[in-house]
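Chemist: For reference, the sequence and a predicted model appear below.
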Amino acid sequence: MRDRPSGTKTSQLDPHARRILERTELEGIELIRFLYVDHGGVIRGKAASRSRLAERLGTGIGHTVAMMAMNMLDQLQDVEHLGPVGEVRIVPDPTTYVPLPHAPGAAAMLSDLRLPDGSPWQACARTFLKDAVAQLAGEGYTLLAAFEPEFTLGRLLPDPGGGHDRLVPLDDSLCYANTGFDTAHDYTMKLVRALETQGLRVEHYHPELGPGQQELSIRYAPALRAADNHVLLRETVRGVAMRMQLWASLAPKPLAGQAGNGAHLHLSLWSDTTNLFGADDEIRDAFVGGLLAHLPALTALTCGSVNSFRRLAPRSWAGAYAVHGPDNREAAIRMCSPLGDSGEPNVELKPSDSSANPYLSLGAVIHAGLDGIRRKLDPGEPVDVDPDTRPGRYPRLPSSLGEALDALEADELLMEALGPLRRSAYLAVKRSEAAAFAAQDVAYELYHHVRAF
């Protein structure tokens, strides 16, 4: 292959990068999106043209530091070191390259935000997860994870009363009903093919409880790949819908009176080829003990929006109480029974949704679980009833984003793990969102979450 006009020779690139250059020509790719997730949970990025890709794989694309102080309403917050002065680079990970079937001529790579000299930047969410994975590996463990997202499929239509556009669901089929499969069939088949084309292995799909609600899960993977997969899934769910003149929203509560959209997080901890959640009850219990000990603070990261807390309510199968139990879908942590002889035991964290930054969410979960292992924390007795039927007996998780942020600020372990710049930015962004939505009505909140997620 010829050298690129930028002066970067293909011989100077690593094998992954060389293969990408070959693929872009063979597949007719003209623009390659370098994607990242900000502190508001919004997926953002810039795109390199194919003609400059050889150079940009090494240098990245220049980007203002201020974007990591932007909230989901595109309101810039006053955070020290994240203002108009300063620059980072959006540096793609070549191993994550995928064509985008829903956007012909385009491809994407998940990216890190790095300083101009190439060193890690302390406000990069993907770097936070990488560091957490490295700490876990230092203790001899590997975490496999999978997000289990729900979303609402419909159309975004003008409000008859002249207010904000509203999401009108595609159908009103019953939960798991075959009519739901049929109504969404054309969209679903295009979605599944698009995900499989990108290397995301679809496990299960079904129509869910609410009008237009769908659920589709991807095969588990090592933690970083699992978070990358969730970003690609979010973009593909929405992108396929747009190409079909539909609208898909992964917002936690896009319709105020209907079921919420979770993104339950499934976890298993491994040592070499052994799943410790099936082979070592002591390790599993300590990991769960760590999650429970930090769960009020974790919800500020795993349920990352004002809208999240409309979903995180008792008797909605969202896990509103800080308890664990075997196959208990009202417990925050469900101990999942394996499917058949070949199934792997795993733990499901239910207070989790797609408005969260998956890198911050999963990284914080690793820090909490590892703390439980190190301190041998006791998760307490498993709960085998709906905890809401025993008033006052079990601890309730925060009921608002503000309460969750207060818990996060009080959690020394997670604040230390986030580091000064990242925690300052995250708290400023999220508190600004809490204040902005508190000053508006429900329709305003729903509209902006449906548009963002």
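Modeler: The structure has been received and is ready for your questions.

Chemist: C-alpha only now, for contacts and for neighbours.
Modeler: Will do.

Chemist: how about Ala17, what does it touch?
Modeler: Neighbouring residues of Ala17 by Cα atoms under 8 Å, 6 or more residues apart in numbering: 54, 57, 94.

Chemist: three-state assignment of it?
Modeler: helix (DSSP: H, G, I helix; E, B strand; the rest coil).

Chemist: so how far is Asp93 from it?
Modeler: 9 Å (Cα to Cα, to the nearest Å).

Chemist: Mind checking which of the contacts of Ala17 land in helices?
Modeler: Assigned to helices by DSSP state H, the following of those qualify: 54, 57.

Chemist: any chance of the contacts of Ala17 in JSON lines, plus neighbour count and distance to His39?
Modeler: Formatted as JSON lines, the contacts of Ala17 follow (neighbours: other Cα atoms under 10 Å; distance: Cα to Cα, whole Å):
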{"residue": "Ala54", "neighbour count": "25", "distance to His39": "29"}
{"residue": "Leu57", "neighbour count": "21", "distance to His39": "24"}
{"residue": "Pro94", "neighbour count": "20", "distance to His39": "23"}
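
Chemist: Just give me the closest of the contacts of Ala17 to Arg375.
Modeler: Nearest to Arg375 among the contacts of Ala17, counting by Cα to Cα, is Pro94 at 37.7 Å.

Chemist: excluding its backbone neighbours, what's nearest Arg422?
Modeler: Excluding its sequence neighbours, the residue lying closest to Arg422 (Cα to Cα, 6 or more residues apart in numbering) is Ala123, at 4.7 Å.

Chemist: Put this next to the previous one:
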Amino acid sequence: MKYSKQEVIQYVLEDDIKFIRLAFCDVFGKQKNISIMPGELPRAFEYGIAIDASAIAGFGDETHSDLLLHPEAETLMILPWRPEHGRVVRMFCSISYPDGRPFECDTRHLLQQAIKDAEDDGLHFFFGSEQEFYLFQLDENGERTNVPYDQAGYMDIAPEDKGENIRREICLTLEQMGIRPESSHHEEGPGQNEIDFRYSDPLTAADNAMTFQTVVRTVAHSNGLDADFNPKPLEDKPGNGFHINMSVKSDDGSDHMDHMIAGILEKVSEMTLFLNPTESSYKRFGSDKAPAYISWSTENRSQLVRIPAAVGEYRRAELRSPDPMSNTYLAFTLMIYAGLYGIRHKLELPAAADLNFYKADAETLKSFEKLPPDITAARNAASGSTFIRKHIPDTILDIYCKETAH
């Protein structure tokens, strides 16, 4: 349900809401928030709530540290794991300077601009996400160990799959928040799980992906476990992927799917730094269904882009290289602009690579371009890209080229 500002104020007053979390994220997608009391809500809507941003990655230094958070009423969600008495709600925020100018490192705002640019072309993009994560046991001090919660394998069931009840609790919590998961199952790695989401508009999909990680970590912690979204938590086991499904619809009914995919294939090397922002991201490439080459095919899970068997409104492209440490707002922003680039230039989709890259010989692989093999190569590709510099502010690009996400 979408709320207006007045409806939010009335809801807070009538339903014993005692804390309002104003949520945002830094340039790497790490979630942040500040809690305000109900009496401050009208001021938050009217003027914004000031924060000292000097300690947040990419948000300025001590000389220019004041920023304002502006809650967006339509993103209101109750946090069901908090007590019934004195309940807690959360809203995502836009960020501005004190003079009202949009803050250039507000990555959620960058996605909103990408959506508007697409709509100006009569195009509407849709996203669905599939995030993988590991569950690890804690030691007697409550610290994370490297001992997986179970030793189950792909789509195993209980009792081998100990994560079944955890996934159930995660999905039920998400439903209480108005988010509808599509499916869940045990993944290939020990203690590894996956939960998939229905298609939605880009901003809702990105907000839900951010919310998902919070819910997973919260539910895991309440069950005496640690949830790990890092791309390679265990050296010799499958990594965590963030498979992003994407489709496009046109106001005039035209089919732009092939052009969209061609644009993503052409720009993906330049985007990789933002899809895979940690050093360990690159340890995942080329094994356990994680791609290493720039290619596409139907069905084939060794490809960078897979087009699953589907027709009509369910036809989509799945980008398989991103991992869950990426800033979802930046990932979706760049995928939209790459898709727009392909559509505007009517790029032709190259021939499908109907082969298994994990078993192909060296001679065959020579004809395919590789994704950046490490974070240094990814930084070089991004910093030298006019496409990236057009759509990513220099401040964000400079931070990504100097720092690594944690």
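Modeler: Good, I have the coordinates. As the structure is a prediction and not an experimental result, all values here were calculated from the model.

Chemist: follow-up on the earlier one: which of the contacts of Ala17 of structure 1 still touch in structure 2?
Modeler: Among the contacts of Ala17 of structure 1, the contacts conserved in structure 2 (both residues aligned by TM-score structural alignment, their matches' Cα atoms under 8 Å) are 57, 94.

Chemist: Show me which positions of stretch 281-293 of structure 1 end up buried.
Modeler: 283-293 (16 or more other Cα atoms under 10 Å).

Chemist: correction: stretch 197-208 of structure 2
Modeler: Those would be 197-200, 202-203, 205-208, for stretch 197-208 of structure 2 by 16+ other Cα under 10 Å.

Chemist: sorry, back to before: counterpart of the residue nearest to Arg422 of structure 1 in structure 2?
Modeler: Using TM-score structural alignment, the partner of Ala123 of structure 1 in structure 2 is Cys105.

Chemist: Ok, Arg44 of structure 1 next?
Modeler: Using TM-score structural alignment, Arg44 of structure 1 lines up with Lys32 in structure 2.

Chemist: how about that match, secondary structure?
Modeler: strand.

Chemist: show me the contacts for it.
Modeler: Contacts of Lys32 of structure 2 (Cα under 8 Å, 6+ apart): 23-26.

Chemist: could you dump those residues to CSV with distance to Ile244 of structure 2, neighbour count and secondary structure?
Modeler: Below are the contacts of Lys32 of structure 2 laid out as CSV (distance: Cα to Cα, whole Å; neighbours: other Cα atoms under 10 Å; DSSP: H, G, I helix; E, B strand; the rest coil):
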residue, distance to Ile244 of structure 2, neighbour count, secondary structure
Ala23, 23, 19, strand
Phe24, 21, 25, strand
Cys25, 20, 21, strand
Asp26, 21, 18, coil
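
Chemist: Nearest to Ile49 of structure 2, out of those: which one, please.
Modeler: Ala23 (11.5 Å).

Chemist: From Gln112 of structure 2, how far out is the closest one?
Modeler: 16 Å.

Chemist: do the same with Ser129 of structure 2
Modeler: Counting by Cα to Cα - Ser129 of structure 2 and Gln112 of structure 2 are separated by 18 Å.

Chemist: Likewise for Gly239 of structure 2?
Modeler: For Gly239 of structure 2, the distance to Gln112 of structure 2 - Cα to Cα - is 30 Å.

Chemist: related to what we said a few turns ago, how about the buried residues of stretch 281-293 of structure 1 in JSON lines, adding secondary structure?
Modeler: Shown next, in JSON lines, are the buried residues of stretch 281-293 of structure 1 (three-state DSSP):
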{"residue": "Ile283", "secondary structure": "helix"}
{"residue": "Arg284", "secondary structure": "helix"}
{"residue": "Asp285", "secondary structure": "helix"}
{"residue": "Ala286", "secondary structure": "helix"}
{"residue": "Phe287", "secondary structure": "helix"}
{"residue": "Val288", "secondary structure": "helix"}
{"residue": "Gly289", "secondary structure": "helix"}
{"residue": "Gly290", "secondary structure": "helix"}
{"residue": "Leu291", "secondary structure": "helix"}
{"residue": "Leu292", "secondary structure": "helix"}
{"residue": "Ala293", "secondary structure": "helix"}
